[in-house]
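K.L.:
Okay, sequence plus prediction incoming.
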Amino acid sequence: MRCNLCSIEFATEQHHTIHDLENHSLKCVVTQYDGQKVTLMRTDGEFCCPQCQKPFCSKSGVRSHLARQGCKDEEPSSDPPRQAVTIPEASPATLMLPTPSTEPPRGHDEAVLFACQRQDASELDKIATLGIVHFLGLSPLTVKDSLGVEQNALAHPDGIKRLYIGALQSPVTVPNTNKRKLMADSVCQKCSPITIPSLESVFAFSPFCSVLRTRTFVELTESICCLLNEDWNFQPQHRYGCAQMLAGCLLVNTTNGHAVLANTVEVYGRTSMVDAHCEPFGLKKGVAIRTSHPRPSAAFYKDVWPSTMFSATEGERLVIGTQSFDALVTSSIRLDVRDQGSVGAVTGNFRLTSEAESTATRIYLDKESLDM
């Protein structure tokens, strides 16, 4: 508590009240040495003795002066007395000692997210972070500071082993990033090659990564494309072989990173001579009906064309078209996000809305289905 007139600090309100009455009251009733009571008024912040005109700042000072004998013999002092300063009572200081942490150690995934500062991120971001760290082959490193608080960092397992084998001879430092920044700026963006998401990157970001890594997938080759385009009039057994080959295949849209697993497919011949349920084609109101027939602009695979066919009565259908048949995906599930899956002819969880997306879509076959 601070006095508003002299800015002196006080520990309690009682000390402040006593100080205010002693040093800042306007009048003071005192008793002289002869027993006579006198009322003094404060002038210019001081009480003056009625006998010798000696100034005093507080009541107690002028009272003790008048109570003594021989006040008339004292000469008034030219120097004002020093003002008494009241020292506030200070409470004893309490030293807060740090308490060692007793929290249990973090698990593998928790340590990775702490090292990347992604504890408060969404579930999708956490899954992506764990997938990237797993793809890079990094492992979390655990150290404890002087208070016993766990800290985590990421390093390669070989580097962690070397740290365990040899003691640290110098403090941990952060490498300078200026050289790396100059190297990145020196690359022309127009001359940089287009990066296409690989199957490994799809697995790394997928919430079903552990399940997908138990399977082996093979991308469509030129020989497989030729096999899928064999004429059913001469090779009728391919009706069953093509359905078996495409079962369990992966479709990856490289333009946006969307990926889908086609669990089951139904194949239909191109013409009514080989299949009564073939895809309709021809003209409708003078306009050619859009079909799943392969386009000449196919980039990755010759005569293999994945696309989404829309019908007002049947909805959106995911179809893989070749010269000899079209395969309708009847059961699928998204791989890049956690999805409930789609069952039936309508596939709404994976769309190829333009020829550019169909051209940029890659197809991977399950090796087990291919070997059958």
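P.N.:
Right, received. Where do you want to start?

K.L.:
contacts, neighbours, all on C-alpha from now
P.N.:
Noted.

K.L.:
any idea which helix or strand comes after the helix ranked longest in the chain?
P.N.:
What stands out as the longest helix in the chain, according to DSSP state H, is helix 123-136. Once the chain leaves helix 123-136, the next helix or strand it forms, by DSSP states H and E, is strand 139-144.

K.L.:
Check which helix or strand the closest residue to F310 other than its chain neighbours maps to.
P.N.:
Spatial nearest neighbour of F310, chain neighbours left out: E316 (4.6 Å); criterion: Cα to Cα, 6 or more residues apart in numbering. Taking DSSP H and E as the criterion, E316 maps to strand 315-322.

K.L.:
Would you mind listing the buried residues in that strand?
P.N.:
Buried residues in strand 315-322, counted by 16 or more other Cα atoms under 10 Å: E316, R317, L318, V319, I320, G321, T322.

K.L.:
Outside of it itself, list whatever touches it.
P.N.:
With contact meaning Cα atoms under 8 Å, 6 or more residues apart in numbering, strand 315-322 is reached by 228-229, 292-294, 303-310, 326-329, 345-348, 350-351.

K.L.:
helices or strands up against the longest helix of the chain?
P.N.:
Applying 3 or more Cα pairs under 8 Å, 6 or more residues apart in numbering; DSSP states H and E, one finds that helix 123-136 contacts helix 108-115, helix 199-205.

K.L.:
Only the buried residues of that helix, if you could.
P.N.:
For helix 123-136, the neighbour count (16+ other Cα under 10 Å) marks K126, I127, A128, T129, L130, G131, I132, V133 as buried.

K.L.:
Next: stretch 291-304.
P.N.:
Buried residues in stretch 291-304, counting neighbours by 16+ other Cα under 10 Å, are found at T291, S292, H293, P294, R295, A298, A299, F300, Y301, K302, D303, V304.

K.L.:
Could you tell me which of these belong to strands?
P.N.:
Counting by DSSP state E, the buried residues of stretch 291-304 place V304 in strands.

K.L.:
Show only the entries of the contacts of strand 315-322 found in strands.
P.N.:
V304, W305, P306, S307, T308, M309, F310, D326, A327, L328, V329.

K.L.:
number of nearby residues for the fourth one?
P.N.:
Residues within reach of S307, counting by other Cα atoms under 10 Å, total 24.

K.L.:
quick one, what contacts it?
P.N.:
Contacts of S307 by Cα under 8 Å, 6+ apart are S292, L318, V319, I320, G321, R351, L352, T353, E355, S358.

K.L.:
let's go with 7 Å and repeat that
P.N.:
S292, L318, V319, I320, L352, S358 (Cα atoms under 7 Å, 6 or more residues apart in numbering).

K.L.:
can you check the last one too?
P.N.:
Under the criterion of Cα under 7 Å, 6+ apart, the neighbours of V329 are A262, T264, V265, E266, L318, V319, A345.

K.L.:
Second structure follows, compare the two:
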Amino acid sequence: MSPYAATRRQLQHIKMAAALCEMINKDWCAYLNFPFASAKLLPGSILFNTENGQAVLVSTVEMFGRTNNADIYREGFGKLKGAVQTTSLPPTTIKTMYPSVWPVSLQRSDGQKPVIGTEVSNALVTSCLRIDSKETPVVGSMSSGFNFSTINTSLSIKIFLDRESIDRCLEMAEVLITSTNTRINILMLEH
């Protein structure tokens, strides 16, 4: 039993639904409020590895856009010193547990970084707490023994979202009604 069972019972978690997967994959350039709405969805979520029973409670995430137009600090792609760089872009050749959402650990020069990738963005987990065992909380983007760096491990991760975070995300998505900042973006999207 989790050492945090009493705390965990105070929260209400729901398995990530396809509608929320679709929502967090909306184009950031066309829906200017969705980077903010997406950032509200993942804090408080639980990532559960069905292979080994490990689980983490995500405390904070940092969102990055997938393209240079959406975010100049986007995740890098391509080759890295002669090898193909692993990315958080959801695979298209295999059926994933969540449509266009891919939890993965990315190996970088400073260690393994847990990331939840979508087609339009990725969420770097910047703070988390193992809830299946008693460990010190991790502040920063390093994953404390919770690693999903293989395809099979990524496929085995279940994402449970905090009900309050879902409500905050949906509220943010509805409140801001601006869909674009210029007519140029709309014209470019239509072609």
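P.N.:
Sure thing, it's come through. What you are looking at is a predicted structure, and each value in this text was computed from that prediction instead of being measured.

K.L.:
hmm, back to that, and the angle for the longest helix of structure 1 with strand 139-144?
P.N.:
100 degrees (axes from the mean of the first three to the mean of the last three Cα atoms, to 10 degrees).

K.L.:
okay, helix 123-136 of structure 1 sits on what stretch of structure 2?
P.N.:
Aligned by TM-score structural alignment, helix 123-136 of structure 1 falls on no residue of structure 2.

K.L.:
just to revisit the earlier point, translate the residue nearest to F310 of structure 1 into the numbering of structure 2.
P.N.:
Aligned partner of E316 of structure 1 by TM-score structural alignment: Q112.

K.L.:
burial count for the counterpart of G248 of structure 1 in structure 2?
P.N.:
Under the alignment (TM-score structural alignment), G248 of structure 1 pairs with G44 in structure 2. Neighbour count for G44 of structure 2, taken as other Cα under 10 Å: 24.

K.L.:
Then E164 of structure 2?
P.N.:
E164 of structure 2 has 16 nearby residues by other Cα under 10 Å.

K.L.:
Equivalent analysis for F56 of structure 1, please.
P.N.:
F56 of structure 1: 22 neighbours (other Cα under 10 Å).

K.L.:
thought it was touching F47?
P.N.:
Yes - here F56 of structure 1 reaches F47: they are 5.1 Å apart, a contact under Cα atoms under 7 Å.

K.L.:
Please identify every residue contacting each of the two.
P.N.:
V62.

K.L.:
Adding mean neighbour count and distance to S64 of structure 1, write the helices and strands packed on helix 123-136 of structure 1 out as CSV.
P.N.:
Shown next, in CSV, are these (neighbours: other Cα atoms under 10 Å; distance: least, Cα to Cα, whole Å):
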stretch, mean neighbour count, distance to S64 of structure 1
helix 108-115, 19, 72
helix 199-205, 19, 89
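
K.L.:
How many residues are close by the residue lying closest to A298 of structure 1 once chain neighbours are set aside?
P.N.:
Of all residues not flanking A298 of structure 1 in the chain, T359 sits nearest, at 5.3 Å (Cα to Cα, 6+ apart). Other residues lying near T359 of structure 1 total 22 when counted by other Cα under 10 Å.

K.L.:
Would you mind finding the match for T359 of structure 1 in structure 2?
P.N.:
Counting by TM-score structural alignment, the partner of T359 of structure 1 is L155.

K.L.:
Can you tell me the SS state at its match?
P.N.:
Look at L155 of structure 2: counting by DSSP: H, G, I helix; E, B strand; the rest coil, its state is helix.

K.L.:
correct me, but it touches M97?
P.N.:
Yes - using Cα under 7 Å, L155 of structure 2 is in contact with M97, at 6.3 Å.

K.L.:
From S141 of structure 2, how far off is the match of T359 of structure 1?
P.N.:
Per Cα to Cα, to the nearest Å, L155 of structure 2 is found 21 Å from S141 of structure 2.

K.L.:
same question, T126 of structure 2
P.N.:
Going from T126 of structure 2 to S141 of structure 2 by Cα to Cα gives 4 Å.

K.L.:
between those two, what contacts are shared?
P.N.:
Taking Cα under 7 Å, 6+ apart as the contact rule, T126 of structure 2 and S141 touch no residue in common.

K.L.:
Where do the helices of structure 2 begin and end?
P.N.:
Counting by DSSP H, the helices of structure 2 are 5-9, 18-23, 34-41, 151-156, 163-175, 183-190.

K.L.:
Serialize the ones you listed to JSON lines and add fields for distance to G78 of structure 2.
P.N.:
Output for the helices of structure 2, formatted as JSON lines (distance: least, Cα to Cα, whole Å):
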{"stretch": "helix 5-9", "distance to G78 of structure 2": "40"}
{"stretch": "helix 18-23", "distance to G78 of structure 2": "25"}
{"stretch": "helix 34-41", "distance to G78 of structure 2": "24"}
{"stretch": "helix 151-156", "distance to G78 of structure 2": "18"}
{"stretch": "helix 163-175", "distance to G78 of structure 2": "32"}
{"stretch": "helix 183-190", "distance to G78 of structure 2": "26"}
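
K.L.:
any idea which of those is most buried?
P.N.:
Burial of the helices of structure 2 is given as mean neighbour count (mean count of other Cα atoms under 10 Å); helix 34-41 ranks first at a mean of 23.

K.L.:
how many degrees apart are it and helix 163-175 in direction?
P.N.:
170 degrees.

K.L.:
Report the mean deviation for helix 34-41 of structure 2 after fitting onto structure 1.
P.N.:
Following the fit onto structure 1, the mean deviation recorded for helix 34-41 of structure 2 is 0.6 Å by mean Cα distance after the TM-score superposition for structure 1.

K.L.:
list the contacts for the nearest residue to G248 of structure 1 once chain neighbours are set aside?
P.N.:
Spatial nearest neighbour of G248 of structure 1, excluding adjacent residues (Cα to Cα, 6+ apart): N263 at 4.5 Å. N263 of structure 1 makes contact with A247, G248, S331, S332, according to Cα under 7 Å, 6+ apart.
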